[in-house]
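Q: Can you look at this prediction? I've put the sequence above it.
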Amino acid sequence: MDDITGRLARRLRQEREARSWSLADLAERSNVSRAMISKIERGEASPTAELLNRLATGFGLTLASIFAEADPGLDPAAPRVARRAEQAEWRDPGTGYLRRNVSPPGAPALEIVEVQFPSGGRVVFDAYHETRIVQQLWLLEGAMELAVGDATFHLSAGDCLAMTLDQPVIFHNPGETPARYAVVLARPETRR
C-alpha cells in the first residue's frame, strides 16, 4: 500500500468511526457498496475520483478535505505554510488526473487544490452536497469543458468559473494537451 492509499484508508475510516457509522450507514449515504468501502479502508483498493467524491459527499465534506490532514490543536488564526514537498498529491487511477492540496492544514475558510487533467480525460461527479459549497475553477493552462447541471462551459487558459456544488458536474478536457487549473473552495455552509 502506497502512502497516499494508506492515508486515504485511515482518513475515511476515521471519518466513518467519528460519526459512529457502520459500513452500511456510509454505503447508504454515499451510494458506494459496503464491500468497496471495506476494501478502500483496508488499503486493498485505490478509489477513483468519482468514488471518492461520492464518499466525501456522504460525509458532507469536500473532496479536498478528504485529502487534508486536520490537526485539532492548531490555532485557526496562526499563520502557517504548506511546503510544496509536503502537499498531498493523488493520481486518479481511473483517468490519471493529478490533484494536489495546496492549502496549509487547518487553514480557515478556504481550500485550494491544483489539478493536472490529462488530454481526453473525463470525470463525472454525480453526487452533490447537502451543504452549500461554493467553488471557483481558474484554468491556468489548456482547455476544459465543464457541464454544471444542464449548462456547459468551455474554458480557455485564464478563464475562471464560479459555481455552487449543488448539482452534478462533469469535467472534460477536450484538448490534445493536459490542462492545469486551480480550484478554490469555500468551506461548507449549512444549506438553507
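A: Perfect, thanks for sending it.

Q: contacts and neighbour counts: CA atoms only from here.
A: Fine.

Q: wait, residue 91 sits on residue 114?
A: No: Residue 91 is not in contact with residue 114 according to CA atoms under 8 Å; the separation is 11.9 Å.

Q: Check the contact lists of those two and give me the overlap.
A: Residues touching both residue 91 and residue 114 by CA atoms under 8 Å, 6 or more residues apart in numbering: residue 99.

Q: this is the comparison structure:
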Amino acid sequence: MVDNKSTMIDSNLNDRIARRVRDLRAARGKSLEALATHCGVSRSMLSLIERGESSPTAVVLEKLAAGLGVPLASLFDAPEPAAEPVSRLADQVSWRDPHSGYVRRNVSPSGVASPTRIVDVVFPPKARVTYESADRLPLVQQQVWVLEGTMEVTHGQDTYTLHAGDCLAMALDQPNGFHNPGSTDARYAVVLTTTSRS
C-alpha cells in the first residue's frame, strides 16, 4: 500500500531541496557544470536534483552543501523566511535518507540570521553513513549530542563511541562517518555553527 501522505512530503521536500540548490548555485554564480565538477557529483544527477526529480542520498547532499559552502541542514530550509523566529514542531519536516534510512529534522527556524543550526536525528540499528567531503569555507563546527542509544562517530582517523548523554565536538574539516552499532534506534542532536577562519 502506498502512503500518499509520505509520498507528498517526500515530493515537497525534493522540491524544497531543488529550489535551495538552484538559488544557492545562482547566488554563487556557478554553472551546473562548474558546481558538478567542484562537488564531485555528475552534471546529470545535479540537474535531476535541481528539477526535483531525484531523491538524493545524504552523501550526495553533503557533497553539494560542501561545494556551495553551507551546512547540509541549510539545504532543507523553507523557501521563505518564517514570519516569526520560532520553529513550531508541527512545521518541522522530516527527511529520510534513501540509502541508510536515517531521519533528520531541522529544529532551527528557517531564514533566521544565526550561525547556529540544530538538527534532530534518528539513526536505525546497524546503519552507516560516511561523508567524504573535507575542508570547507566557511568552517563549520559540529557537536553531536547522543540522546538515546549508542553511536560510533568517525572524524578523520579517529572513532568515538558515544552513549546517551555523551557529546562530541568536531570541525567539519575531515571526512566523517556515523554508525549505529546497536540493535535499536539511536537518537542524537547535531548543533552546527558556521565560523570564519582566523
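A: Yep, that arrived. Just so we're clear, the structure is a prediction, and the values are computed from it rather than from any experiment.

Q: Could I get the TM-score for this pair?
A: Once superposed, chain against chain, the TM-score is 0.92 (TM-score structural alignment, normalised by the length of structure 1); 187 aligned residues with a CA RMSD of 1.7 Å.

Q: So the counterpart of residue 162 of structure 2 in structure 1 versus residue 145 of structure 1, what's the distance?
A: Aligned counterpart of residue 162 of structure 2 in structure 1: residue 155 (TM-score structural alignment). For residue 155 of structure 1, the distance to residue 145 of structure 1 equals 6 Å [CA to CA, to the nearest Å].

Q: The closest residue to residue 153 of structure 2 other than its chain neighbours and residue 125 of structure 2: what is the separation?
A: Leaving aside its sequence neighbours, residue 153 of structure 2 sits nearest to residue 178 (CA to CA, 6 or more residues apart in numbering; 4.8 Å). Applying CA to CA, the value for residue 178 of structure 2 to residue 125 of structure 2 is 11 Å.

Q: repeat for residue 60 of structure 2
A: Applying CA to CA, the value for residue 60 of structure 2 to residue 125 of structure 2 is 22 Å.

Q: Quick check: the aligned residue for residue 18 of structure 1 in structure 2?
A: Aligned by TM-score structural alignment, residue 18 of structure 1 pairs with residue 27 of structure 2.

Q: What of residue 178 of structure 1?
A: Superposed on structure 2 with TM-score structural alignment, residue 178 of structure 1 falls opposite residue 185.

Q: go on, residue 6 of structure 1?
A: With TM-score structural alignment as the criterion, residue 6 of structure 1 pairs with residue 15.

Q: Under a three-state scheme, what state does residue 134 of structure 2 occupy?
A: For residue 134 of structure 2, the assignment made with DSSP: H, G, I helix; E, B strand; the rest coil gives coil.

Q: Just give the number of residues close to it.
A: A count of nearby residues for residue 134 of structure 2, using other CA atoms under 10 Å, gives 14.

Q: Please name the nearest non-neighbouring residue to it.
A: Residue 134 of structure 2 sits nearest to residue 174 (CA to CA, 6+ apart), 4.2 Å away.

Q: now the one you found: how far from residue 138 of structure 2?
A: Taking CA to CA, one finds residue 174 of structure 2 at 14 Å from residue 138 of structure 2.

Q: Show the contacting residues for the residue nearest to the spatial centre of structure 2.
A: The centroid of structure 2 falls nearest to residue 72 when counting by CA atoms, centre = their mean (3.5 Å). Going by CA under 8 Å, 6+ apart, residue 72 of structure 2 touches 61, 62, 65, 66.

Q: Need the buried ones from those selected in ChimeraX.
A: Here is the ChimeraX command that picks out the buried ones among these, judged by 16 or more other CA atoms under 10 Å:
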select :61,62,65,66
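
Q: Map the residue nearest to the centre of structure 2 onto structure 1.
A: Using TM-score structural alignment as the criterion, residue 72 of structure 2 maps onto residue 63 of structure 1.

Q: same for the lengthiest helix in structure 2, what does it pack against?
A: Using DSSP state H, we find that the single longest helix of structure 2 is helix 4-27. Using 3 or more CA pairs under 8 Å, 6 or more residues apart in numbering; DSSP states H and E, the elements in contact with helix 4-27 of structure 2 are helix 43-50, helix 58-68.

Q: Okay, buried residues for the first one please.
A: Put plainly, it is helix 43-50 of structure 2. For helix 43-50 of structure 2, burial by neighbour count (16+ other CA under 10 Å) applies to 43, 46, 47, 49, 50.

Q: If we ignore the residues flanking it in sequence, what's nearest residue 100 of structure 1?
A: Of all residues not flanking residue 100 of structure 1 in the chain, residue 89 sits nearest, at 4.4 Å (CA to CA, 6+ apart).

Q: What distance do you get for the closest residue to residue 142 of structure 2 other than its chain neighbours to residue 66 of structure 2?
A: Distances taken as CA to CA, 6+ apart put residue 192 closest to residue 142 of structure 2, at 4.6 Å, once the chain neighbours are dropped. Residue 192 of structure 2 is 14 Å from residue 66 of structure 2, where distance means CA to CA.
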